[in-house]
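A.B. asks: please work out how this folds:
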Amino acid sequence: MRLFVGLLPPPPVRDELILALEAHRPRWPGLRWLEPASWHVTLSFLGEVPDRVLPELRARLADAATRHPPLTLSLTGAGAFPSAGRARVFLTGLGGDRPGLARLADQVGAGALEAGAGQTDRRRFTPHLSLARCRADTDVSALVEAFGAFSGAAWEAGTVDLIRSDFGGGTTGGGGARYETVEEWPLTARAPRGQS
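C.D. replies: This is a model prediction of the structure:
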């Protein structure tokens, strides 16, 4: 099955983002806007994972979760991959405990590799939440500038989710993927002194 590990923003955060995007979406009908129910922050993309690897993968992810406290995060700003001038993905970034988020992503990715899942050519972690995709390189500079001032409310990411992706439906305008949480683990470590 095709899997990744991620964080899911809670419904109030999704609702706030939906409202903030309302004025922008009609001006960009050529973008394939992702459904809010599928919004997530990817910590580690695993790809196709054989069933025999799942028990060890689950154990490694559970272990990683126990080593990290809940993270206070917020959605903020706008950007695009690979660039605003020739975008394939329009996104919002993350603020808050970015160092803790990077450590969690690193440990989750390392654990997945040790379990025999995951990508050996792991890219540098760039925390973001994808909002829309482009079929061809698209200049979204004006959209990035217009949405750049977005700053969402802080929220607590308290679980790590193992998510299955099935292609065939899931974006407005057709295509895309449908996501289903296979299992989740609470982030249970205590925050270091002076942090909340």
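
A.B. asks: going forward, measure contacts between C-alpha atoms and count neighbours the same way
C.D. replies: OK.

A.B. asks: burial of residue 18, as a residue count?
C.D. replies: Residues lying near residue 18 (other Cα atoms under 10 Å) number 15.

A.B. asks: list the contacts for it?
C.D. replies: With contact set as Cα atoms under 8 Å, 6 or more residues apart in numbering, residue 18 has these partners: residue 36.

A.B. asks: now show me the structure for the sequence below, then we'll compare the two:
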Amino acid sequence: MPRLFTGLEIPEDVAFDLFLTQGGVGGARWIDRESYHITLRFIGDIDERLAREISYELDGVEAKPFKLRLSGCGVFGGNKPNTLYAAVEESAELRRLQAIHERICQVLGLEPESRKFAPHVTLARLKDPDLASLHRFLASHSLYKSREFEVSRFVLFSSRPSRGGGPYAVEESYSLQAGL
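C.D. replies: So this is what the prediction gives:
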């Protein structure tokens, strides 16, 4: 039974810039830069038949390439932060692509995603983080901006069930067409 999700890959140079930010936060388990991505839709553990159906439907997605930029850092978890991330600047094209993926999954019988879409790149998983060092990290990276990069494809990733995810494998990639 594969554990699947759809997402966008991060260009190598942008991933390297993010990698250089690692460190200085007690209680952080930093993500390998090869695992950086933006999740569009977590699918979960499904059978092979449904995986093939999802892959087939994703192949029919019509969307144009678009540009994205990462901007700033934040945490999920409120008063008990559990995830440190780089945020993604608002993008109507990204939201449209994510909505298409959500619709495909629901049409094929998956439950609607319960969390609001908050595009991000996970930098670290946090377990009882040192809040002072976490606040210093957030303050020193609040103005972070990546270069603008083009998104010309999305991918279907698989992962092994593990703490914090990864390593991830690209099962299929789907090109976005400029002529649409």
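
A.B. asks: what ranges does structure 2 have for its strands?
C.D. replies: Here structure 2 has its strands, by DSSP state E, at 3-9, 28-30, 37-45, 66-68, 70-76, 83-88, 120-126, 149-151, 153-159, 168-175.

A.B. asks: any chance of these in CSV, with mean neighbour count and distance to residue 102 of structure 2 too?
C.D. replies: Converted to CSV, these look like this (neighbours: other Cα atoms under 10 Å; distance: least, Cα to Cα, whole Å):
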stretch, mean neighbour count, distance to residue 102 of structure 2
strand 3-9, 21, 10
strand 28-30, 19, 29
strand 37-45, 20, 6
strand 66-68, 15, 19
strand 70-76, 20, 22
strand 83-88, 22, 19
strand 120-126, 23, 17
strand 149-151, 15, 19
strand 153-159, 21, 13
strand 168-175, 16, 16
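
A.B. asks: any chance of those strands in a markdown table, with distance to residue 96 of structure 2 too?
C.D. replies: What follows is these, written out as a markdown table (distance: least, Cα to Cα, whole Å):
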| stretch | distance to residue 96 of structure 2 |
| --- | --- |
| strand 3-9 | 13 |
| strand 28-30 | 30 |
| strand 37-45 | 10 |
| strand 66-68 | 11 |
| strand 70-76 | 18 |
| strand 83-88 | 15 |
| strand 120-126 | 16 |
| strand 149-151 | 13 |
| strand 153-159 | 13 |
| strand 168-175 | 15 |
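
A.B. asks: between the ones you listed, which gets nearest to residue 111 of structure 2?
C.D. replies: Taking Cα to Cα, strand 37-45 is the member of the strands of structure 2 nearest to residue 111 of structure 2, at 9.3 Å.

A.B. asks: so that closest one corresponds to what in structure 1?
C.D. replies: Aligning strand 37-45 of structure 2 against structure 1 (TM-score structural alignment) gives residues 40-48.

A.B. asks: hmm, who's touching that stretch?
C.D. replies: Contacting residues not belonging to stretch 40-48 of structure 1 are listed as 1-9, 104-106, 108-109, 112, 117-119, 125, 127-130 [Cα under 8 Å, 6+ apart].

A.B. asks: gap between the spatially most central residue of structure 2 and residue 179 of structure 2?
C.D. replies: When Cα atoms, centre = their mean is applied to structure 2, the residue found nearest the centroid is residue 38 (2.0 Å). Noted for residue 38 of structure 2: a distance of 24 Å to residue 179 of structure 2, by Cα to Cα, to the nearest Å.

A.B. asks: now stretch 48-67 of structure 2: how far from the chain's centre is it?
C.D. replies: 17 Å (Cα atoms, centre = their mean, to the nearest Å).
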